[in-house]
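1. after the sequence you'll find the predicted model.
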Amino acid sequence: MVRAAQIAVCTLNQWAMDFDGNFRRILQSIQIAKDAGVTYRSGPELEISGYSCEDHFYESDTLLHSWQVLASLLKSSICEDILIDVGMPVMYKNVTYNCRVAFLNRKVLLIRPKMHLCEDGNYRERRWFSPWTKEKTVEDYFLPKVIAEITNQITVPFGDGVIATKDTCIGFEICEELWNPSSKHISMSLDAVEIISNGSGSYFELRKANVTVDLVKSASFKSGGCYMFSNLRGCDGARVYFNGGSSITLNGKILNRGKQFSLEEVEVVIATIDVDDIRSYRNSIRSRSHLAAKSDPYPRIHVDFYLTSERFYEHSLNKLLHLTDEDTDNSLILYHSPEEEILLAPACWLWDYLRRSCQGGFFLPLSGGVDSASTACIVYSMCCMVVESIEAGDMQALIDIRKIVGRQDYIPTDPKQLCNTILVTCYMATENSSVETKLRASSLASELGTHHESIVIDSAISAILAIFSQITKLKPNFKAKGGSPRENLALQNLQARTRMVISYLFAQLMLWAQGRPGGLLVLGSSNVDEALRGYFTKYDCSSADLNPIGGIAKNDLRRFLKYFRVKYNISSIDDILKAPPTAELEPLDNQQLHQLDETDMGMTYNELGIFGRIRKQYYAGPYSMFCKLVHVWHHIHPREVANKVKHFYRCYAINRHKMTILTPSCHAETYSPDDNRFDHRQFLYNHTWKWQFQAIDKKELQLSKEKFTPKIKNASERLSSTTRFLPVSPVDTTELKHI
């Protein structure tokens, strides 16, 4: 028999609350699918409203406008003769659900609410939605008037049902239901649901690209069937980047898959499947067949419509016959290295923010160190992607860049030229700055093509100090000149905060000075490890509009710069990587650096990464962290391990308040301390940790008396392999420096 169907999943770059733009992108995806002969199109999670509406989901307006968009889709001739499901919020019996709405030829077929909500990472779905708990049950939903007038329907099925066409059966999972241990695709497959559609809002995280691929392959391999995975793309208004990767998988083999990182707003992934392949595959798994024979049925909504057609059969058969398993996986599953992920994800996130904020570019304080250099390189990567997209014919990218630069005839010719147009970098020197850092900053700016300035800000700092001295009749001094620790710290912070004020002044007026409209977005460059440790001044130049690297670890940034240096032949990066990290806020010693970051912090960046992962990923407090590390760092005395853990947690507690004002950044590392979304812990601690530290002391004494004979030889394998044999620096047990 001939049972081939052409189906499509969509990757859309939606924007929370942008109902007009979201509607246009949905309609464009349907048009592309229909032109390709597709009979069933599915899209990402909450594509009508946008995923990150958050507390807007409480507003009746959000529900109303979602229905209005659906009404516009139902009325459009583009949506005729193609089965479509879209994602939107729906209120039923005064409860709001995250739903898929399936429709065909101006008839709503089914409203399927999400049954397992996501509550981890950056997700807080139960704040706005409730899960549908009535398994294999549908009830009557009374359609709003705006829809009923189009469909001539009073009620439609609402709940855990499936759609039975004349030739196959379609069921639904929504995002988290694929990840849940009790995934619905298992019970649906046992009840002969052959196509399972998942509208998802899965965001980017470093080194996690394989997770979704493994899940969809496993789901369709174990249960048989076709799994359609549609995912969002881009920054829709929050701190995450949705990374696409929509795919169609058949019986454990990926037939087609979309890109992860792209500026393309609408991407439609199409594949042809043979329904008989599903039936034969399932029937050959005898244990599955025995379970299916006694499975409870799902409510079926019967539809007078064929998904399959003879015109698709030859294409489907030829593709399957000429593709091996190795061909399918290698050609469609591209896993980027972490360095490539850093190159691409924050760049895409920046692009969405820039073009949707109606600003004219970026302003970046460029210090000549790894962090600000990484930020500049990410902007350059964004410029590369914009130029490549325009050269490939992406008209939306061209429209957007012309709006950004304020010229309707503008066409970027190369990334360096575009970088010069939209990125202003500035080295802000003080008497404590070295010649070397200034040269490193100017050399990198020259190679990237940024509009670069070097200024001296000592006069501004002196003016502020004069105000203080006028009132107090006192003049604070650095520690190196006889000042107290309080004076030393205040003088360091004054320099850092002055740079922030100057950054915003330049960002607001640089384009005015150039005769261009608009302003610049200020970019910060503080990494995730410094945030975790609190090693930055509150409201200094790390306080910005956006921080592309705020979710990335220092060691990952160093690896990224090495990759970037080779990829784009930027030789100035060599000197940046060789230079020791320094804030340059204290006086130079005979024109030589005196202040080094790792010495200041009392811990290395390697150690910070370990502390961060154990605290967040292994859910460890001070005592648990000590118990884990004492068996990993078995080459040092337990007392030294105890001192390191105590020092970290003391610094963490004193500086946790800084997490409440972190500049928004693109989420990347799994141990981010971002207080706003990802890491919900209090910001006022008893920094003595008296009870916890006493427990550590007791355990350390016990281990020392036993002469510390390691009892768990392979304990290090419980942690990331990167934590095993890292160097450990001496601990400075003094209180935190940068408050």
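-> Perfect, I can see it now.

2. please count neighbours and contacts with C-alpha atoms only from this point.
-> Noted.

3. packing partners of the longest helix along the chain?
-> Longest helix of the chain, by residue count under DSSP state H: helix 485-513. The helices and strands touching helix 485-513, judged by 3 or more Cα pairs under 8 Å, 6 or more residues apart in numbering; DSSP states H and E, are strand 362-365, helix 458-472, strand 521-522.

4. now the longest one against helix 485-513, angle please.
-> Translated: helix 458-472. In terms of direction (axes from the mean of the first three to the mean of the last three Cα atoms, to 10 degrees), helix 458-472 departs from helix 485-513 by 130 degrees.

5. return the distance of helix 458-472 from the chain's centre.
-> Averaging C-alpha coordinates over helix 458-472 and over its chain gives two centres that are 42 Å apart (Cα atoms, centre = their mean, to the nearest Å).

6. another one to put next to it:
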Amino acid sequence: MQSAAPNYITGQGQEVVNVRCRLQLLTTSQDRGPVLHKNVRYNCRVLFLNKKILLIRPKTAMANGGNYRELRWFTPWSKPREVEEHFLPRTIQKITGQETVPFGDAVLATKDTCIGSEICEELWLPNSPHIEMGLDGVEIFTNSSGSHHELRKAHIRVDLVRSATAKNGGIYLLSNLKGCDSDRLYFDGCAMISLNGDLVAQGAQFSLSDVEVLTATLDLEDVRGYRAHISSRCITASRVTSFHRVRVEFSLSSFDDIYTLTSNPIQWKYHSPEEEISLGPACWLWDYLRRSKQSGFLLPLSGGIDSSAAACIVYSMCCLVCEAIDLGNCEVLHDARQIVNDETYTPKSPQEFCKHILTTCYMSTENSSKETNDRAKLLAEQIGSYHLTPNVDTAVKAIVGVFSAVTGKIPQFRAHGGSGRENLALQNVQARIRMVTAYLFAQLSLWARGLPGGLLVLGSANVDESLRGYMTKYDCSSADLNPIGGISKTDLRSFIQYSVAKFQLPALTSIMTAPPTAELEPLTDGRVSQNDEDDMGMTYADLSVYGKLRKVVKTGPYSMFCKLLMAWRTLSPRQVAEKVKLFFRMYSINRHKMTTLTPSYHAESYSPDDNRFDLRPFLYNTAWPWQFRCIDEQVSSLEENRKEDGCEEVD
């Protein structure tokens, strides 16, 4: 390992000239997991070569917020720069021929370079390990990540990886999980390789392939030259505490590679939010469907934007499956044949495959309009789903009849002279009957057609409705999966517009322009009179603002009021106060519904699907006495100041 002219950049004692290294990155080979060291469970990355374990590197920072609770299982490694001896289990000893291996915060020193590892969350830290590793001469950083997809999140990952090598130089290889985690999250791949602040390789995002190999050919001398010319970096590096180096008798480069062309910088290609909605939930549904061994989906299709968006996502899934099969993906073809229970089957088109795996169901009542029925039917024809149109009035009247037989009372809608309680109860019974009907058809509709298997029920409540609680508990928003439960109404509208051209579905045009309605109250002259935003007392656009301020910015009623005073300057302080108080009143009244939300694709940072980890109460004091009093006092003070300034309040 010694040479006459030591290389002071890497500290390896190697003189390397014009070295180019070929780097390969497997986006799904996540070589990390639990390791019990001295009776403490650590989340570790295991680095190995030719059946020999080189280093077990424990994770130093746990992801412990939002969707992650690593501290439930793991302890972070809190001994920087320390390495201990780890005794391998006998089963592993038989394979590797090793009794002990290094365990701790170390790096690998090959014959030509130095390699360090970060693990997932560590890249997101303000003092990421790659900073001091780079100052200590580590030239290549690898990160086996488990970063889930959210809308508009890809640029954050890209910026983090690019900045990791921009100030300090080096090569960064980020791999990421692909597929669903058997839960709400979808890991979208999106692997990348960066050199000195430039991206040189981009992996696919939202691919149905289980494994992807990403390669780049890079020159280590580019790293050394880049670093040597940053004087401030060199001064800082001269004072850094060294990492323990595990020597590896291996070279990533060869002198024969001198004339090999190196990879050039690339411009990252981002998906639009509409494309992300089209691809992310579709891949999630496919992964869930093939792993659950079910035969398809049943979707209550109402003819509105939300259920139509869910139908388009399933159709997008069918398109992805057909594209993958056309490209020769044998695993996808095998999964498709398993789902339809036909070993000779090959999809002919997305519509033909959709007919096999998607059953749509328009469940009408006397309050349903012909317009929504026609819109649902036309969309089903265009995507190719197997469409059913059961009328559930008989079941609704039977349930109300049971109540009337016991109590002697016949509830009426408000339009027919009934009270608010009667009106709400009659709406809810329709919604809940639809949920029961959906599950009945999911279990038996294939049986009725002489086909094997059962169907997964899809829900279609958007993130804003869930946040507001604008749904009936245990109605047809209750399902097995919800592909749009983490997506706002605003984004869904944009997705519907995108789908018209992308998938050639003109039926969506009339769906997009129709006002959103639950169709649970009597029609007026045969037309819908109920409107979702009128019922909610707030717009979908406002709900997105409330959701982000509540969950992402962490505001309560008073803090939200203060922030919206400036954001909504066209409104008076009293108007802003009333809107904020209405939201928190309705949010707290309906918070109990959050405990029963259908598992949804997580696509938004303010998604209420945090019910898995949310330890706050679900029985609130809906009056918010202290917070609302503070808002009222602030409003009075602002109005008084305006009067003193000679300004009149505008209502």
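-> Here it is on my side, so go on. Keep in mind the model is a prediction, meaning the values are calculated, not measured.

7. can you pull the TM-score for these?
-> Comparison of the two superposed chains (TM-score structural alignment, normalised by the length of structure 2) gives a TM-score of 0.95, and 630 aligned residues with a Cα RMSD of 1.5 Å.

8. for L444 of structure 1, which non-adjacent residue is spatially closest?
-> Using Cα to Cα, 6 or more residues apart in numbering and skipping the chain neighbours, the partner closest in space to L444 of structure 1 is S572 (5.5 Å).

9. quick one: contacts for the corresponding residue of structure 2 for the one you found?
-> For S572 of structure 1, the aligned residue in structure 2 is A507 (criterion: TM-score structural alignment). The contact partners of A507 of structure 2, by Cα atoms under 8 Å, 6 or more residues apart in numbering, come to 375, 378-379, 382, 500.

10. switch to 10 Å and redo it
-> With contact set as Cα atoms under 10 Å, 6 or more residues apart in numbering, A507 of structure 2 has these partners: 303, 308, 374-383, 500.

11. ditto for C476 of structure 2
-> Here C476 of structure 2 is in contact with 299-300, 430-439, 457-461 (Cα under 10 Å, 6+ apart).

12. cool, S477 of structure 2 as well?
-> 300, 431-432, 434-435, 457-462, 466, 471, 485, 597-598.

13. map it onto structure 1.
-> So S477 of structure 2 corresponds to S542, using TM-score structural alignment.

14. how much space between its match and S182 of structure 1?
-> Plainly put, S542 of structure 1 is 43 Å away from S182 of structure 1 if you go by Cα to Cα, to the nearest Å.

15. for L684 of structure 1, same thing?
-> Applying Cα to Cα to L684 of structure 1 and S182 of structure 1 gives a distance of 38 Å.

16. same thing with Y306 of structure 1?
-> Y306 of structure 1 is 31 Å from S182 of structure 1, by Cα to Cα.

17. over to V269 of structure 1?
-> 28 Å.

18. these two - which one has more neighbours?
-> V269 (25 against 11; other Cα atoms under 10 Å).

19. on the three-state scheme, that one is what?
-> Here V269 of structure 1 is recorded as strand under DSSP: H, G, I helix; E, B strand; the rest coil.

20. I figured it was touching S247, is that so?
-> Yes - V269 of structure 1 is in contact with S247 according to Cα atoms under 10 Å; the separation is 6.9 Å.

21. can you list residues touching both of these two?
-> With Cα under 10 Å, 6+ apart as the test, V269 of structure 1 and S247 both reach 8-11, 228-230, 255-259.

22. neighbours of the nearest residue to A166 of structure 2 once chain neighbours are set aside, just the number please.
-> With Cα to Cα, 6+ apart as the criterion, A166 of structure 2 has its nearest non-adjacent residue at 3.7 Å, and that residue is G197. G197 of structure 2 has 21 neighbours, counted by other Cα under 10 Å.
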